[in-house]
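Asks: With the sequence up front, the predicted model follows.
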Amino acid sequence: MPSGPGPAVGPVDPAGPERSRQPGAAPAGAALPVPRERDPDDGELTAWLTGRVTDYARAARAASTWKAYDADLRHFRAWCAAQPGTPVAVPASALTVAGYLAALADAGYKPSTIRRRLAALSVAHQLAKAPVNPAASVEVATVWDGIRRVHGVRPERKAALETTLLTRVLAALDEPDGTGAEPAGPAAALAAVRDRALLLVGFAGCLRRSELVGLDVADVEVTADGLVLSVRSSKTDQQAAGALVGVAYGSYRPTCPVRSWQAWTAAARVEDGPAFRGINRHGQVGAGRLHTSSVARIVQRRARAAGLDPADFAGHSLRSGFATAAARAGASDRAIMRQGRWRSASSLDSYVRAGRLFDRDNPSSQVGL
């Protein structure tokens, strides 16, 4: 299964693109490489062009997806090796895959994890050119339906960090150490400035974690109306068409995402490169961008400092918090979908439902109690 770096690229045909060129980066009008020597393992393509085919095929999914699929396949192979009779993992029989799903369900794995592992097995058999894909069999589909009926498919959601809670978290940043747990000092003070900007931009922009840490300074433009964020790619934009997101000025300085962003860039003295970066214990700003997992750690650390249970929150709490708060404030579904770049109302519904439980048309307030 494809995973990790691509295969080594062989000598480049003089008529072809440069060796270092990335997928999709060939200049306009560049000629395709002409196969002059045949790879002994491939009767049609040179080794270089075969490698490029692999590179583009790998680009069809995110690197994190391939990494997860690879881990899932290793888990399945290990499970097969531990079974009586040692069933073959790839190509596997429908009964083997169905048994694997049943074992996962009985072991307490979440339906979402089981669904992803089933997808990984399906892709593995497609890439192996198996004559029959057991993941698509009637037997496996029936067992999967049974697992969903018995164990349910409702995902475990973290709490939404809606406006009231976010304001409470931001107020705790004004405490002497800014964290409630760390010693005061230049590093803690600078981290508080960064975290305020990260929380507010992530919340008001309704950004996913990957979108938030993926921002560069050049992607954030300060205008008279507010910030214009250039989101280059996202979970629902795998082809990187990009999108612009507007973040308006806040009514109050401590909770204004625009002023918080300006304060962070001024304090960190960052003019280009990653927008949000790590800070060492000496108060020095790093050159690399934060990891997606850093968003969750920042949210949880700041929630703890505000007296909230950090286990209730995660990086996604900013995005869900904005959707909940916007719905509660009466924003239309269309407006919320545009800000969060949701493709369908059904995807948005689980986010805004909590914010509209007690709308004026709630019938429980109209029955005379």
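Replies: Received it, and whenever you're ready, just let me know what you need. Because the structure is predicted, anything quoted here is derived from the model rather than measured. Numbering: from 1, shown residues only.

Asks: contacts, neighbours, all on C-alpha from now
Replies: OK.

Asks: just the strands in the stretch 201-350 of the chain please.
Replies: Counting by DSSP state E, counting those that start in this stretch, the stretch 201-350 of the chain has strands at residues 220-222, 226-231, 243-248, 277-279, 285-289.

Asks: and residue 216, what is it in contact with?
Replies: Shown in contact with residue 216 (C-alpha atoms under 8 Å, 6 or more residues apart in numbering): 272, 273, 274, 275, 276.

Asks: what about the second one, how many residues close to it?
Replies: Spelled out, it's residue 273. Counted with other C-alpha atoms under 10 Å, residues neighbouring residue 273 total 15.

Asks: before we move on, what about residue 159?
Replies: By other C-alpha under 10 Å, neighbour count at residue 159 equals 16.

Asks: Go ahead and report the secondary structure state at it.
Replies: At residue 159 the chain is in coil, as set by DSSP: H, G, I helix; E, B strand; the rest coil.

Asks: For it, give me its contacts.
Replies: With contacts defined as C-alpha under 8 Å, 6+ apart, residue 159 is in contact with 312, 313, 314, 317, 321.

Asks: TSV please, covering these and showing distance to residue 356.
Replies: Listed next are these as TSV, based on distance: C-alpha to C-alpha, whole Å:
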residue	distance to residue 356
312	21
313	21
314	22
317	17
321	13
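
Asks: The structure to be compared is supplied as follows:
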Amino acid sequence: MANLEDDPQGDGGQLAERPSSPHLEALSQKARDYARNARSENTRRAYDADWRQFAAWLRRQGLDPLPPDPQTVGLYLAACVEGSPGRDPLSVASLERRLAGICWRYRQRGAPLDTSERHISTVLAGIRRAHGRPPLQKEAIFADELLAMLATLEMDLRGIRDRAILAIGFAGGLRRSEIVGLDCGPDQTEDGTGWIEIFPAGEDISSASNNDGGAVLQISGKTGWREVEIGRGTRPETCPVALLETWMRLGRISHGPLFRPVARKNGGVSPERLTDKHVARLVQKTALAAGIRGDLTEGERRRAFGGHSLRAGLASSAQIEEAHVQKHLGHASAEMTRRYQRKRDRFRVNLTKAAGL
């Protein structure tokens, strides 16, 4: 019986058959490439890990992955949420993501898994009822806290790069994958997920006059392409655009990935793209160094801050109409934007008084 691990990329078993001509073979390769690009690199990596965990559990139980069996999947979900020696139980959110990864792999093999089947749906509903909790959110970083974080960084090339990452990530309300996915221009790399264009003062794509200029980011995010405008700040040492220009000039970066590793020994800039994990570590390190949320233990503070802290900070700080924040962040709904607003005007609409109580 077929083993789904024979297709580690999950690019579709139906596309793996050898075409009858060179032309069809080229099209088949293109189709596989498009299938891989149907999900972001981070999502594919997570789904691959989800499948490896599921496949390993099946092997331990002496079970075969094909055909997909809803009852077996239901047992696996129960096993995950209960945990085992050496393995912590999964949260409901992690369990749902793992199920999504399993379903995605089965679909790629042309053997879809029906999650509405009772052996899955009722088990999952029971798990949600017994173990469901409100989603844990990263602490938001506000403008004054961001300034304190910037001040903890050195003025070497690495510190200049990290200043630009923090400032651009905050001002753009970007996900960490969106930050490191930026290129210096369009169509410069195969793995880029966006690019940046810098406009000097007085120059604007709309030909308007008397403006300070800034940066325009074209971002391919979860909800499709969006355009993000980042205006210039009042001080060069904290202005996101000025910090970015300094990084590009000193790092001699004009083509390809915008943010790249810097060697510790000689300070040379790598041609490779920085990973999104660097953004999470950077936010955690500088938040701790700046003493933010000093009421928490160091371990709690590390868990409290991450890449999303920048995004949540902008959403919570921006004193403008919610629709503008929603568009800037690329959210499909206003409800999602509100989840990011850690400090918003609560109880402004008071239904208790409106009802006459």
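Replies: Sure thing, it's come through. Computed from a predicted model, the values in this text were never measured in an experiment.

Asks: TM value for the aligned chains?
Replies: Here the TM-score for the pair of chains, by TM-score structural alignment, normalised by the length of the second structure, is 0.77; 309 aligned residues with a C-alpha RMSD of 2.9 Å.

Asks: hmm, back to that, which two in the contacts of residue 159 of the first structure are spaced the farthest apart?
Replies: Taking every pair in the contacts of residue 159 of the first structure and measuring C-alpha to C-alpha, the maximum separation is 12.5 Å, between 312 and 321.

Asks: neighbour-wise, which of the two wins?
Replies: Using other C-alpha under 10 Å as the criterion, residue 312 of the first structure and residue 321 rank with residue 321 on top: 25 against 14.

Asks: After alignment, which residue of the second structure pairs with that one?
Replies: Mapped onto the second structure by TM-score structural alignment, residue 321 of the first structure lines up with residue 313.

Asks: ditto for residue 267 of the first structure
Replies: Under TM-score structural alignment, residue 267 of the first structure pairs with residue 250 in the second structure.

Asks: what about the match of residue 321 of the first structure, distance to residue 179 of the second structure?
Replies: Distance of residue 313 of the second structure to residue 179 of the second structure, computed by C-alpha to C-alpha, to the nearest Å: 15 Å.

Asks: The stretch 201-350 of the first structure: helices as residue ranges?
Replies: Secondary structure of the stretch 201-350 of the first structure by DSSP state H, counting those that start in this stretch: the helices cover 209-213, 257-268, 292-305, 317-328, 333-340, 345-352.

Asks: what lines up against residue 338 of the second structure once you look at the first structure?
Replies: Matched across to the first structure, residue 338 of the second structure falls on residue 349, judged by TM-score structural alignment.

Asks: what about that match, how many neighbours?
Replies: Using other C-alpha under 10 Å, residue 349 of the first structure is surrounded by 12 other residues.

Asks: And for residue 82 of the second structure?
Replies: Residue 82 of the second structure: 14 neighbours (other C-alpha under 10 Å).

Asks: likewise residue 41 of the second structure?
Replies: Per other C-alpha under 10 Å, the neighbour tally for residue 41 of the second structure reads 13.

Asks: same deal with residue 278 of the second structure?
Replies: Per other C-alpha under 10 Å, the neighbour tally for residue 278 of the second structure reads 16.

Asks: How about the contacts made by the aligned residue in the first structure for it?
Replies: By TM-score structural alignment, residue 278 of the second structure lines up with residue 294 in the first structure. For residue 294 of the first structure, no contacting residues are found, by C-alpha under 8 Å, 6+ apart.

Asks: most centrally placed residue in the first structure?
Replies: Geometric centre of the first structure, nearest residue: residue 210, 4.9 Å, by C-alpha atoms, centre = their mean.

Asks: And that one, how close does it get to residue 292 of the first structure?
Replies: Distance, residue 210 of the first structure to residue 292 of the first structure, by C-alpha to C-alpha: 6 Å.

Asks: Please report how far the equivalent of the residue nearest to the centre of the first structure over in the second structure lies from residue 219 of the second structure.
Replies: Counting by TM-score structural alignment, residue 210 of the first structure lines up with residue 177 in the second structure. Distance, residue 177 of the second structure to residue 219 of the second structure, by C-alpha to C-alpha: 10 Å.

Asks: Please apply the same query to residue 303 of the second structure.
Replies: 27 Å.

Asks: Please enumerate the helices of the stretch 51-200 of the first structure.
Replies: Along the stretch 51-200 of the first structure, counting by DSSP H, counting those that start in this stretch, helices occupy 63-82, 94-106, 111-127, 138-151, 163-172, 186-204.

Asks: one step back: mind listing what the match of residue 267 of the first structure touches?
Replies: residue 157.

Asks: Could you do residue 133 of the second structure as well?
Replies: By C-alpha under 8 Å, 6+ apart, the contact list for residue 133 of the second structure reads residue 92.

Asks: and stretch 119-127 of the second structure, which stretch of the first structure?
Replies: So stretch 119-127 of the second structure sits over residues 139-147 in the first structure, by TM-score structural alignment.

Asks: Quick one: average offset of the matching stretch versus the second structure, please.
Replies: Its aligned residues in the second structure lie a mean 1.0 Å from stretch 139-147 of the first structure after superposition (mean C-alpha distance after the TM-score superposition for the first structure).

Asks: which residues are contacting that stretch?
Replies: Under the contact criterion C-alpha under 8 Å, 6+ apart, stretch 139-147 of the first structure has outside partners 94, 95, 97, 98, 101, 102, 105, 111, 134, 135.

Asks: hmm, back to that, mean neighbour count, the helices of the stretch 201-350 of the first structure: which tops it?
Replies: A comparison of the helices of the stretch 201-350 of the first structure by mean neighbour count, using mean count of other C-alpha atoms under 10 Å, puts helix 317-328 on top with a mean of 25.

Asks: and the angle for it with helix 345-352?
Replies: 90 degrees (axes from the mean of the first three to the mean of the last three C-alpha atoms, to 10 degrees).

Asks: now helix 317-328 of the first structure against helix 292-305, angle please.
Replies: Using the same axes, to 10 degrees: helix 317-328 of the first structure against helix 292-305 is 70 degrees.

Asks: quick one: the residue nearest to the centre of the first structure from residue 333 of the first structure, how far?
Replies: Counting by C-alpha to C-alpha - residue 210 of the first structure and residue 333 of the first structure are separated by 23 Å.

Asks: Same question for residue 363 of the first structure.
Replies: Taking C-alpha to C-alpha, one finds residue 363 of the first structure at 21 Å from residue 333 of the first structure.

Asks: can you check residue 264 of the first structure too?
Replies: From residue 264 of the first structure across to residue 333 of the first structure, the span is 32 Å (C-alpha to C-alpha).

Asks: next one: residue 71 of the first structure
Replies: 38 Å.

Asks: How about residue 116 of the first structure?
Replies: Look at residue 116 of the first structure and residue 333 of the first structure: by C-alpha to C-alpha, they are 29 Å apart.
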